[in-house]
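**Q** My questions concern the predicted model and sequence given below.
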Amino acid sequence: MPSISKKGYNMPASPIRKLVPYAEQAIENGKSIYYLNIGQPDIKTPKVALEAVKQNDVEILSYSRSEGSDTYRKKLAKYYNNHNIKVSHKDIIVTTGASEALLFLFSSIMDPDDEVIISEPFYANYIAFSTASGVKVVPAVCDIDDNFALPSIESFEKLITPKTKAILICNPGNPTGYLYSKEEIDKLASIAIKHDLFLVADEVYREFVYDGHKHYSIMQVDGIDQHAVIIDSVSKRYSMCGARVGCLVSKNKTVMQTVLKFAQARLSPPTYAQIASEAALDTPQSYFDDVIEEYVDRRNTLIAELKKIDGIKVAKPKGAFYCIVELPVKNSDNFAQWLLEHFDVDNETIMVAPAGGFYSTPGIGLNQIRIAYVLNKESLVKAVHILKEALKVYKD
């Protein structure tokens, strides 16, 4: 029988999605599930985006430009400039989600066996993108006891080798909800410039910042133009996960010319989704004000309920809509599967994301889960109650 590739063997299963078969079986068995495992907001997509698709007069659904339509990129450039990120449409390439942007970037700036330093825990698919590109992830381990703050700059610099090509952060963070301060961003920028590295920031949760804090983008740092790359997406900002439209933003012309070659190879990003995404940029600020207020309420409700459970730790997020919870179990993969297969309260159970898949360091995070607080407050209270009752009876 023909064999598959080493990449195929090494490609990790998604910690967010790998439990789906058990959830489907639980539903067949008559259980209801509270889905805490995936960052699919229940917030409604802005009507202006949906109407743009319904009311458009497209007669031929043709290819767009490989870098994305001019009208969308020009409107995106205005959006960034309004956030004090000074770019033109020529500094933007539209991609099929932020995932494609990262894949194109990894292939553009790194060769097989090159290294990228990532604050850990991190979005699980970073490992998948690295595996697909043959790139080695070097983790900068963060600690739940420190609310997942950035490790010391000294420890960061010790990770740099001749193979290091980039530092990658997610700000605000998935899965931790950590928000990098201006001081931390400035320090990372100084390291990137000093060691001639790329500084890549996944900023898809830029709008979701709480408690009076402000988001500070890497492209607001002076002197960083040739080192900085932003990865972005409409998925979370406008609750448009199914649109699969993201972008890559950089003022480094060589990077952009190289990324464009990969974009040309896949022809173009989706046309209808760009129409929706362009229209979404007209969403009023009141939409975000309401969404942020809702997420703050959900976060506060979730943290308050979790703290009522003995034996757990929870980090308080400053942004995005995730938190990491440390449980009194040995293996959260087994626990998460058991919840779906063998446990319920009044025929209801929960689906969580085991956090071990958000780490590349072996043995770390095995007793942690990620919770996405994308459900209403009543559902979150019920979900945490189920978790509390489950921990009373679960045996490793």
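**A** Yep, it's here.
**Q** CA atoms for contacts and neighbours, from now on please.
**A** Noted.
**Q** now the strands for the stretch 101-250 of the chain?
**A** Read by DSSP state E, counting those that start in this stretch, the stretch 101-250 of the chain holds these strands, from start to end of the chain: 115-120, 136-141, 164-170, 198-202, 228-233, 246-249.
**Q** contacting residues for the residue lying closest to A128 once chain neighbours are set aside?
**A** Distance criterion C-alpha to C-alpha, 6 or more residues apart in numbering; nearest residue to A128, sequence neighbours excluded, is M11 at 5.9 Å. For M11, the contact set (C-alpha atoms under 8 Å, 6 or more residues apart in numbering) comprises 128, 131-132.
**Q** With L306 instead?
**A** With C-alpha under 8 Å, 6+ apart as the criterion, the residues that contact L306 are 312, 314, 384.
**Q** among those residues, who's most crowded?
**A** V314 (21 neighbours; other C-alpha atoms under 10 Å).
**Q** ok, which stretches of this structure are helices?
**A** Residue ranges of the helices in the chain, as given by DSSP state H, are 6-10, 20-28, 47-54, 70-82, 97-109, 125-133, 153-158, 182-194, 253-265, 271-280, 285-306, 332-342, 377-393.
**Q** As TSV, these with distance to L366 would be great.
**A** Conversion of the helices of the chain to TSV gives the following (distance: least, C-alpha to C-alpha, whole Å):
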stretch	distance to L366
helix 6-10	19
helix 20-28	19
helix 47-54	40
helix 70-82	38
helix 97-109	25
helix 125-133	17
helix 153-158	23
helix 182-194	28
helix 253-265	36
helix 271-280	38
helix 285-306	19
helix 332-342	6
helix 377-393	16
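**Q** Stretch 248-265: which residues count as buried?
**A** If you call a residue buried by 16 or more other C-alpha atoms under 10 Å, then stretch 248-265 has these buried ones: 248-251, 255-256, 259-260, 262-263.
**Q** Nearest the geometric middle of this protein, what residue?
**A** Closest residue to the average C-alpha location of the chain: N174 at 4.7 Å, with C-alpha atoms, centre = their mean.
**Q** One more to weigh against that first structure:
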Amino acid sequence: MPSISLKGHHMPESPVRKLVPFAENAKKRGIKVYHLNIGQPDIKTPQIALDAVKNNRIDVLAYSRSEGSEIYRKKIAMHYKKYHIQVTHDDILVTTGGSEALFFTLSSIADAGDEIIIPEPFYANYNSFSIASGVHIVPVTSKIDTNFDLPPISEFEQLISDKTKAILICNPGNPTGYLYTKEEIHALAQLAKKHDLFLIADEVYRDFIYDNTEHYSILRESELEEHAIMIDSVSKKYSMCGARIGCIVSRNNTFIATALKFAQARLSPPTYAQIASEAALDTPQEYFDQIIKEYSDRRNTLITELQKIPHVKVTQPKGAFYCIAELPICDADHFAQWLLEKYHYKHETVMVAPASGFYSNTAFGKYQVRIAYVLNKDSIIKAVTILKHALDEYRYIDHEKTTTSSVASCDIH
């Protein structure tokens, strides 16, 4: 049999999607599954975006420009002014989702064997994109006991080597919901300038900020023109995950020109999705005001309910719509699969994302799960109730007698 590449062998499974077959089987057995595992908002997509596609009279669905529609890019640049970000359309490259934006970025700035420093836990696909690009992740570990705040800058600096190409952050964070302060962004910017590194910020959750706090973009940092790269997407902001439209934003002309070569190789981003995304930029502010209130209420509901469960530790996210919870279990991967494969409470169960996939060292997430509060408050309360009963039952299971096709037994601590 022909051999598979080492890159393919090392590519990790998605911690979010690898349990999907078990969830589908549970549903076939008549079990209702509450999906707390994936950041798929249940908020309606702006009608203005849907209508732009529905009412369009395109005769030939042609390629767009590789860098994306000029009209769309000019509109994005105007849109960023509300966030005090000053860029032109030439600083923007439209991509097929934020995922492609990240892949193009890593491919443009790093060679095989180069290193990227990332605070962990981090978005699971950073692992995948790095492996695909031959880049090594060098993690700086943040901890649940300190609300996953930014580790000291000295820890970053100690890890910088002649192989280091960039520091990558997600602001606000997936999976933690951590929001970087202006002072923390400034400190990272100074470090990037000092060591002549790129500072990459994945800012796709920029609009989901709570408690009257403010998001501060790396593109607001002065004198960082050659170093700053921002990743953005319409997926979460407009509840348009299926559109697969994102972008790279940078004032570094050489970087944008390099990323464009990768964009040319894949020809162009999808035309209809750009039409929808362009129209979505005209969504009124009331839409976002309602969303922020809704997600803030959901967050508060989730945290309140989780804190009622003995021995569960949870942080208070300031942005995005995720939190990390530490559970009284020995193996979150085993527990998450058991919930779908072996357990139900009144014919209902929950699906969570094991946190091991959000760490460079999977052992760090062994007791943790990521929970996405993308369900309405009533569903969140029901889901956490199920989780509580599940933890009570799981604690007393004799794992030596529990067999599954792919998960070893473990001892509850």
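**A** Okay, I see it. All figures in this text were calculated on a predicted structure; none of them were measured in a lab.
**Q** Drop the TM-score for these two in here.
**A** In this superposition the chains share a TM-score of 0.99, using TM-score structural alignment, normalised by the length of the first structure; 396 aligned residues with a C-alpha RMSD of 0.5 Å.
**Q** what's the distance between the nearest residue to E225 of the second structure once chain neighbours are set aside and I218 of the second structure?
**A** The shortest distance from E225 of the second structure to any residue other than its chain neighbours is 5.2 Å, reached at R251 (C-alpha to C-alpha, 6+ apart). According to C-alpha to C-alpha, to the nearest Å, R251 of the second structure and I218 of the second structure sit 12 Å apart.
**Q** same thing with I109 of the second structure?
**A** 18 Å.
**Q** Between those two, tell me which one has more neighbours.
**A** When neighbours are counted by other C-alpha under 10 Å, I218 comes out ahead of the other of I109 of the second structure and I218, with 25 against 15.
**Q** now for that one: what does it line up with in the first structure?
**A** Aligned against the first structure by TM-score structural alignment, I218 of the second structure finds its counterpart in I218.
**Q** give me every residue that touches the residue nearest to E225 of the second structure.
**A** Applying C-alpha under 8 Å, 6+ apart, we find R251 of the second structure in contact with 87, 91, 225-226, 228-229.
**Q** ok, now P172 of the second structure?
**A** Residues in contact with P172 of the second structure, defined by C-alpha under 8 Å, 6+ apart, are 178-180, 203, 205-206, 209, 215, 318-320.
**Q** again, but for N174 of the second structure
**A** Applying C-alpha under 8 Å, 6+ apart, one finds that N174 of the second structure lies in contact with 122-123, 320, 322.
**Q** ok, and the most crowded of these?
**A** In terms of neighbours by other C-alpha under 10 Å, the contacts of N174 of the second structure top out with A320 at 32 neighbours.
**Q** chain center to stretch 262-277 of the first structure: distance?
**A** With C-alpha atoms, centre = their mean, to the nearest Å as the basis, stretch 262-277 of the first structure stands 21 Å off its chain's centre.
**Q** Could you tell me which residues within it count as buried?
**A** Neighbour counts over stretch 262-277 of the first structure (16+ other C-alpha under 10 Å) mark 262-263, 268-277 as buried.
**Q** One more: stretch 140-147 of the first structure?
**A** Neighbour counts using 16+ other C-alpha under 10 Å place 140-142, 144, 147 of stretch 140-147 of the first structure among the buried residues.
**Q** quick one on the thing from earlier: just the buried members of the contacts of R251 of the second structure?
**A** If you count burial by 16+ other C-alpha under 10 Å, the buried members of the contacts of R251 of the second structure come out as 87, 91, 226, 228-229.
**Q** Widest-spaced pair of the contacts of P172 of the second structure?
**A** E203 and K318 (13.8 Å; C-alpha to C-alpha).
**Q** Just want to know which of these two has more residues nearby.
**A** K318 (25 against 22).
**Q** Which position in the first structure pairs with that one?
**A** Match for K318 of the second structure (TM-score structural alignment): K318.
**Q** For that match, give me its contacts.
**A** For K318 of the first structure, the contacting residues are 172, 177-179, 209-211, 213, taking C-alpha under 8 Å, 6+ apart as the criterion.
**Q** and K18 of the first structure, how many neighbours does it have?
**A** If we define neighbours as other C-alpha under 10 Å, then K18 of the first structure has 15 of them.
**Q** That one maps to what in the second structure?
**A** Residue correspondence to the second structure (TM-score structural alignment): K18 of the first structure is matched to K18.
**Q** do you know how far its match is from G365 of the second structure?
**A** Plainly put, K18 of the second structure is 16 Å away from G365 of the second structure if you go by C-alpha to C-alpha.
**Q** Ok, S14 of the second structure next?
**A** Distance check for S14 of the second structure against G365 of the second structure: by C-alpha to C-alpha, it reads 14 Å.
**Q** Which one's more surrounded, the two?
**A** More neighbours surround G365 than the other of S14 of the second structure and G365, with 23 against 16 (other C-alpha under 10 Å).
**Q** so that one touches A353, yeah?
**A** No. Taking contact to mean C-alpha atoms under 8 Å, the distance of 10.6 Å between G365 of the second structure and A353 leaves them out of contact.
**Q** Now do the same for G134 of the first structure: its match in the second structure.
**A** Across the alignment, which pairs residues by TM-score structural alignment, G134 of the first structure is matched by G134 of the second structure.
**Q** Can you name the residues that contact that match?
**A** Contacts for G134 of the second structure were tallied using C-alpha under 8 Å, 6+ apart; they are 111-114.
**Q** Drop anything exposed from these.
**A** Among the contacts of G134 of the second structure, the ones that count as buried by 16+ other C-alpha under 10 Å are D114.
**Q** would you list the contacts of G134 of the second structure in a markdown table and tack on distance to R65 of the second structure?
**A** What follows is these, written out as a markdown table (distance: C-alpha to C-alpha, whole Å):
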| residue | distance to R65 of the second structure |
| --- | --- |
| D111 | 27 |
| A112 | 29 |
| G113 | 32 |
| D114 | 31 |
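**Q** Let me know the closest of the contacts of G134 of the second structure to F198 of the second structure.
**A** For F198 of the second structure, the closest of those turns out to be D114, at 12.7 Å, with distances computed as C-alpha to C-alpha.
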